[in-house]
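In: Prediction below, plus the sequence it came from.
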Amino acid sequence: MTDQRSIKAIFFDLGNVIVRVDPVMLEGGYAAYGRIREGQIIDYFMDSDNMNRYMEGKLTSSQFYSRTRRLFKLDIRFHEFYRIWNSIFAPYPEVEEIIRTIRRDYPEIKMILVSNTNESHYEFLRDTYNILDVLDGCVVSHEGGKQKPHPAIFNEALALAGSIPRNTFYTDDRPELISAARVMGIRAFQFVGHEQLRDQLAQFGIRV
């Protein structure tokens, strides 16, 4: 077992780690405002030029709305568009409990959000889920202009935490991002559920 004191920082991904995400909600929501083929919106959400530009802060929320509305011929107003856009999230109480336990029992460990996200999602989540206020800081793609797995976003998080890779634990649901972090020397583990996260943290003496 690695001594707990070797871990100075914990990096958390956001979607499907701190909060649950169900992008299928977008299809049902936007279908009432235009003709959308099955899977079309989800593919757009997961990987498209507009989405990547929005995630990197190269499109404003207004620009992303206008481009998406034109692309899918949606007859929808701005606020309704983003109400549906933000409807994909649900709380993950067990992970919230883990974060609060770390804050209480290991106050010396810095907890940092490291997320590929966009302006609307991030603002909605900050306003809706106060668990983000428990963290010591946030590094998000739309503010820094880079998405994971680019090393710059991890380096920014390391600097914010005052940590180095070998003293940093990182959890994310995407295996390719875990691999990229491991190349940098970060102690990265794929998130597959809250019980497994507890077991992964316990390897470093962090018992939650």
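Out: Yep, it's here.

In: From now on I want contacts and neighbour counts done on CA atoms only, so please keep to that.
Out: Noted.

In: Chain neighbours aside, what residue packs nearest to Phe81?
Out: Nearest residue to Phe81, sequence neighbours excluded (Cα to Cα, 6 or more residues apart in numbering): Tyr65, at 7.3 Å.

In: which SS state does the one you found fall under?
Out: helix (DSSP: H, G, I helix; E, B strand; the rest coil).

In: what about it, neighbour count?
Out: Residues within reach of Tyr65, counting by other Cα atoms under 10 Å, total 21.

In: what's near enough to touch the closest residue to Val192 other than its chain neighbours?
Out: Nearest residue to Val192, sequence neighbours excluded (Cα to Cα, 6+ apart): Asp173, at 6.4 Å. Residues in contact with Asp173 (Cα atoms under 8 Å, 6 or more residues apart in numbering) are Asp13, Asn16, Val17, Gln190, Phe191, Val192.

In: let's go with 7 Å and repeat that
Out: Asp173 is in contact with Asn16, Val17, Gln190, Phe191, Val192, counting by Cα atoms under 7 Å, 6 or more residues apart in numbering.

In: where along this structure do the strands fall?
Out: Assigned by DSSP state E, the chain shows strands spanning 9-12, 19-21, 89-91, 110-115, 137-140, 168-172, 187-190.

In: Throw those strands into a markdown table and include distance to Ser48, thanks.
Out: Output for these, formatted as a markdown table (distance: least, Cα to Cα, whole Å):
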| stretch | distance to Ser48 |
| --- | --- |
| strand 9-12 | 24 |
| strand 19-21 | 18 |
| strand 89-91 | 20 |
| strand 110-115 | 18 |
| strand 137-140 | 19 |
| strand 168-172 | 21 |
| strand 187-190 | 24 |
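
In: Alongside the first one, take a look at this:
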Amino acid sequence: MAIKAVIFDLGGVIFHLGEEGYRREVARRLGLGDSLPPAYEEAMPAIQRGEVAEQDVWEALSGRRVPLDAFDDAWQEHFTVNPEMLALAAELRERGVRTAVLSNTQASHVAIMRRMGVLAPFGPVLMSCEVGRRKPEPEVFQLALEMLGLPADEVAFVDDVPEYVAAARAVGIHAIRHTGDVAATRRALLEMVAPEGADGTN
């Protein structure tokens, strides 16, 4: 059965992943040296589910209040759009395949990406901090399927994290690990897509 939708991860797929550099810059601006303490990583699941405000975590770590957009420029420096992946998503849409997004992320980063307009062609867009679930929880994949209105075997998922790829497969989604080779990811996806016109959608 040909796939009818592809769900894309963001960091490491649609965006080049610059997490290490971003965190280093945040740590420096908070006066914490060159690295964020373990407490930041421990708080990340709650931040990404929208259960804890980022500003509260930053304040607890640094002892001072900082605005939500304090590190926007650092994020944009270290996370840049991958135009080849955007082109692949556009190609899929031209073939009648829907494209969606599922990302573990936080409120400040969502605000930046929405302002950039990168997410506009995708739908639905599931941000963990907005839906209260995060990968690899099976519930977030089920929610994506419900919002697409499609069964798992008609949906593909692209992510760079093996654990998340495995979690998607566990609920029946065709999952591909993106290793940075756009051509390989494209081939894998197009093998699952019906030829143009085969299903009457093009």
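Out: Okay, I see it. Since we're looking at a predicted model, the values are computed, not measured.

In: before we move on, the earlier item: state the distance from the aligned partner of the residue nearest to Val192 of the first structure in the second structure to Val26 of the second structure.
Out: In the second structure, the residue paired with Asp173 of the first structure is Asp160, using TM-score structural alignment. According to Cα to Cα, to the nearest Å, Asp160 of the second structure and Val26 of the second structure sit 23 Å apart.

In: Kindly report the same for Asp34 of the second structure.
Out: Asp34 of the second structure is 9 Å from Val26 of the second structure, where distance means Cα to Cα.

In: try Arg115 of the second structure
Out: 21 Å.

In: Same check on Val140 of the second structure?
Out: Applying Cα to Cα, one obtains 28 Å for the distance of Val140 of the second structure from Val26 of the second structure.

In: Stretch 97-105 of the first structure corresponds to what range in the second structure?
Out: With TM-score structural alignment as the criterion, stretch 97-105 of the first structure aligns to 87-95.

In: Tell me which residues of that stretch come out buried.
Out: Leu88, Ala89, Ala90, Leu92, Arg93, Arg95 (16 or more other Cα atoms under 10 Å).

In: Show the contacting residues for the residue nearest to Ile178 of the first structure when sequence neighbours are not counted.
Out: Among residues not flanking Ile178 of the first structure along the chain, Ala188 sits closest, at 5.5 Å (Cα to Cα, 6+ apart). Shown in contact with Ala188 of the first structure (Cα under 7 Å, 6+ apart): Phe169, Tyr170, Thr171, Ile178, Ala181, Arg182.

In: try Leu148 of the second structure
Out: Leu148 of the second structure neighbours (Cα under 7 Å, 6+ apart): Pro124.

In: In the first structure, what residue corresponds to it?
Out: For Leu148 of the second structure, the aligned position in the first structure is occupied by Ala161, per TM-score structural alignment.

In: Check Val13 of the second structure too.
Out: Val13 of the second structure maps onto Val17 in the first structure, by TM-score structural alignment.

In: could you measure its match against Ala188 of the first structure, distance?
Out: Relative to Ala188 of the first structure, Val17 of the first structure is positioned 14 Å away (criterion: Cα to Cα).

In: got it, and Ala159 of the first structure?
Out: Separation of Ala159 of the first structure from Ala188 of the first structure (Cα to Cα) stands at 17 Å.

In: do Val19 of the first structure as well
Out: Taken as Cα to Cα, the span from Val19 of the first structure to Ala188 of the first structure is 19 Å.

In: Also Ile18 of the first structure?
Out: 16 Å.

In: And Arg115 and Val26 of the second structure? Which one has more around it.
Out: Val26 (20 against 10).

In: count of neighbours near the nearest residue to that one once chain neighbours are set aside?
Out: Excluding its sequence neighbours, the residue lying closest to Val26 of the second structure (Cα to Cα, 6+ apart) is Phe71, at 6.7 Å. Look at Phe71 of the second structure: counted by other Cα under 10 Å, it has 17 neighbours.

In: Cool, thanks, talk later.
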